[in-house]
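[1] What shape does this take:
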Amino acid sequence: MLIRIIRDYLRPYQGLVVVLVALQLVGTMASLYLPSLNGKIIDLGVAKGDTGFIVRTGGWMLAVSLVQIVATVAATYLGAKSAAGLGRDLRAGIFARVGDFSAQEVSRFGAPTLISRNTNDVTQVQTVVFMGAAMMVSAPIMMVGGIIMALREDVGLSWLVAVAVPALALSVALVIRRMIPQFRLMQESVDWVNRVLREQITGIRVVRAFVREEHEEARFGEANTQYTGTALAVGRLMAMIFPIVMLIFNASTVAVLWFGSHRVENGQMQIGELTAFMSYLMQILMSVMMATFMSMMIPRATVSAGRITEVLDTDSTVVQPTAPVAIPRTGTTVELRDVEFCYPGADVPVLQGVSMTAEPGRTTAIIGSTGAGKSTLLSLIPRLYDVTGGSVRLGGVDVREAALEDVWSRIGLVPQKPYLFTGTVASNLRYGDSAATDDELWDALRIAQADDFVRAMPQGLDSPIAQGGTNVSGGQRQRLAIARALVAKPEVFLFDDSFSALDLSTDARLRSALRPVTRHTAVIVVAQRVSTIIDADHIVVLDDGKVVGAGRHDELLETCPTYVEIVESQRSAEEAAA
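    From the prediction side, this is the model:
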């Protein structure tokens, strides 16, 4: 998974990678050449007192060092640029993929894990790519080159390399093997912490209303404790690596000095050769240690890459047709033909055999008890979900055969839980039409019965709106959401219980103001209150996912017992309240 992501998302940076490898090669070769020059100074210059040789060779060492510095800095810069570009493109790719998800995929993953996958997981992959560009290119070159140069200095001590390198690699590999499952648990713990924190922030009013602060603190404490425990377990394993590395480093140094001193004493090698050999052994072990650092990061990055790939490889159940059919521009009629819908994994369909027609210039209302499938039915029209049986048609065209943008551009949806974005009143309304003028915004606000409280705001249309619209009331959010749909001037209005937070007088005024605007459009209203849909041209009654009645209010009172029961229950509630 990690290799696939790096391969796919580093493709635009192939030129930088080639230059990076070349610079790493130059810098590594320069670093390998320096110990040999230093050994020559000791053996030839110092031993013979040749000051000129020392100056000339020292000049070469300075020049080689300068080349090494320039190459290393340039390679690090290109590595950082490539890694940052990969992270940017990867985040954009995940965002685009999630943007294509239907409500089904979003519900399956959940918002907290999608957020952590696009932030924490991408950061892990980006970091390992940068470290790989800075280390993993030069590490194998340095190790192979160091072995060659060490053998060139003295073959008799080469057995130390054959012992130290495998010992270091094997010791670290055993520790890393135990770290991989812990990294997987760590990423899952991050998801849990994000989920609990998001729930507590979003539902802070409910938490305070029911005095559940201690309970929520305990929930967060449990999630936090698990994450902390996993992180400590990983930290303990990581802490073992450094003592192992230093032990092998120091033991190798002592071994070189011990056995090398005997060879110098026997005249089998020079002091400068011993110094160079020790430097090369340190470079070899250093390259192994660099690979070790990478090895510590690769398991976690691999887990993160798998989580990212899971999102990128998930196809939306709502797909674009290969040969989209255009929806006619005149008189968009909404028609449901024997619609059936079943949520994934559910045993019983939510909707069964639902057929209805909403024509332009007419208001079609959907009413039923809680759980009857009203909101689900409305979600099928803009293809938030796809039907599992039957068909939904706009202007006579099956929505699955039309381009998604064509479907969405015809529909103005006001969801059951209206959501406003961080910005201003104007920026939220212009989600419906980015080119709308201020006069058009005020006209939409007037129809939605929202102009009075917007004018009362200090900055009017430029008044700030907090994330989710938390700085306005529920009724104000609903009216702003209705105004946003009006600004779009769609051919079909879908109101999903959009008047529930309004008082009866405001509800009546809003419905009266909507009639002139919607006289050429199809309007579908989902409502709980009978008073909201009593004047509708056509009322569809749902019960347990099936249509049990259809007609006008007066007709349903005579023909539909379920509708009569709803009317009587609300009338009784009003009488009891009075």
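[2] From here on, just use CA atoms for contacts and neighbour counts.
    Will do.
[3] Give me the nearest residue to V399, chain neighbours excluded.
    Distances taken as CA to CA, 6 or more residues apart in numbering put R393 closest to V399, at 5.5 Å, once the chain neighbours are dropped.
[4] Following up with a second sequence; could you model it the same way so I can compare the two?
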Amino acid sequence: MKLISKYLKPYLWFVVIITFLTIVRGVTELLLPSLLGNFIRDGIDAGNTTVMWKYALIMLAITIVGTAAVILSSYFEARTSTSFGYDLRIAVYEKVNEFSIEELNSFTISSLITRSTQDIQQLQQVTNMSLRMLILQPVLAVGGIIFAIQTHAPLSIVIAVGIISLLLLLTLIFVVSVPKFNVMQQITDQINLVTRETLSGTKVIRAFGGDELQHEKIDKVNKDFYKIGRFINAFMVMTWPFMSVVLGLIGVLILYLGATKYVNINEFGYESLISLNIYATRVIMAFMMMSFMFVMVPRALVSARRIREVLDTEQSIKDPENPILIEKVEDKMVATLDDDKKITFSGSVEFRDVCFQ
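    All right, here's what the predicted structure looks like:
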């Protein structure tokens, strides 16, 4: 995603702040299950009220710190992503303004409208989600795995099986989604084209009795968009039940195996089993959130490629490196060429009633 990194560079300090706040948020979420286990073991089971108050206050303080980190990071995420979208829109707008008729025809007006609006909006949303999820979820996933292994290594194998299943699903999502999202954006261009034809050529269409033909065009592109949208949505919706089943099975297996084989062995009590189950849920949920990002990333890749095509287009009309200098000498006009050769001619350069506003 070179395009995103290029236009995020001016906001690098914001990204650093977001990363720090997100790590703080992740650490606070990971500390709570361990403290909860200590609260149960050393406080409730032992009947020690002092210890219970101690852990309760520590957990409250950690929760407050985590909440503050969430609020601040959300502010910087929104500011960074909207600024990124603003800069990208300006860049595309300025580039399109420099296009000649040849470049405009090569893209078509409808496609340029889609690229300047929907594609940039898609990249802005992915940037916002990336700043939030692609930093937080890996922290929760890696940290959760480490804490789970420290809590009970043998039972952590169940989490590993769930992770492998989700990784296979993520790979399938990526392979299937990228070509389909590319087709969807092309159909969106066609919808914009037909809509623009209908709105701008209403009088001509009615004058020549082309209403039925125009309706057929609109119906065709709408059906194409419906078919591709139905396939993508159905495919994506089917992935969530699978993830929920994986999450439920992992929780059941950990509780069953822990309660029947490992509880009260080597100081592994029910409080540790509860903490381990929470860590397992954190890890699987982190991968589920990352899978949600993988749903958005393929479409963002298509949008980024389409925007880069606009920004990387070479202009057919360029200002000359050494423009001809024309100046007035006495009553004659003198033009100086590249080889310092001068041409004298009669006439004058004059502007009247010219406005560039």
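[5] related to what we said a few turns ago, a helix runs through the residue nearest to V399 of structure 1, doesn't it?
    No: counting by DSSP: H, G, I helix; E, B strand; the rest coil, R393 of structure 1 is not found in a helix; it is strand.
[6] how many neighbours does it have?
    Per other CA atoms under 10 Å, the neighbour tally for R393 of structure 1 reads 21.
[7] Likewise for T195 of structure 2?
    Look at T195 of structure 2: counted by other CA under 10 Å, it has 16 neighbours.
[8] One more: R455 of structure 1?
    The tally of other residues near R455 of structure 1 (other CA under 10 Å) stands at 14.
[9] Next, find the distance separating it from R484 of structure 1.
    16 Å (CA to CA, to the nearest Å).
[10] ok so, going back, ok, the residue nearest to V399 of structure 1 touching L336?
    Yes: contact criterion CA atoms under 8 Å: R393 of structure 1 and L336 qualify, at 6.3 Å.
[11] Show me the residue at the heart of structure 1, geometrically.
    The residue lying closest to the centre of structure 1 (CA atoms, centre = their mean) is N118, at 2.8 Å.
[12] wait, what's in contact with the aligned partner of that one in structure 2?
    Counting by TM-score structural alignment, N118 of structure 1 lines up with S116 in structure 2. Neighbouring residues of S116 of structure 2 by CA atoms under 8 Å, 6 or more residues apart in numbering: R89, V92, Y93, I307.
[13] what's the answer for M240 of structure 1, then?
    V175.
[14] is it fair to say S316 of structure 1 lies in a helix?
    No: applying three-state DSSP, one finds S316 of structure 1 to be coil, outside a helix.
[15] Once you drop chain neighbours, what's closest to it?
    F101 (4.9 Å).
[16] Tell me the spacing between the one you found and T322 of structure 1.
    Computed as CA to CA, the F101 of structure 1 to T322 of structure 1 distance reads 18 Å.
[17] neighbour-wise, which of these two wins?
    Comparing F101 of structure 1 with T322 by neighbour count (other CA under 10 Å), the higher total belongs to F101, at 20 against 9.
[18] counterpart of the more buried one in structure 2?
    Matched to structure 2 by TM-score structural alignment, F101 of structure 1 sits across from F99.
[19] Its match against Q315, yeah?
    Yes: F99 of structure 2 is in contact with Q315 according to CA under 8 Å; the separation is 6.4 Å.
[20] And the one helix or strand M243 of structure 2 maps to against structure 1, how far off on average?
    If you go by DSSP states H and E, M243 of structure 2 is part of helix 211-257. Its aligned residues in structure 1 lie a mean 0.8 Å from helix 211-257 of structure 2 after superposition (mean CA distance after the TM-score superposition for structure 1).
[21] what helices or strands is the helix or strand following that helix leaning on?
    Per DSSP H and E, the first helix or strand lying C-terminal to helix 211-257 of structure 2 is helix 270-311. Applying 3 or more CA pairs under 8 Å, 6 or more residues apart in numbering; DSSP states H and E, one finds that helix 270-311 of structure 2 contacts helix 12-38, helix 49-97, helix 120-151, helix 153-200, helix 211-257.
[22] Great, nothing more from me.
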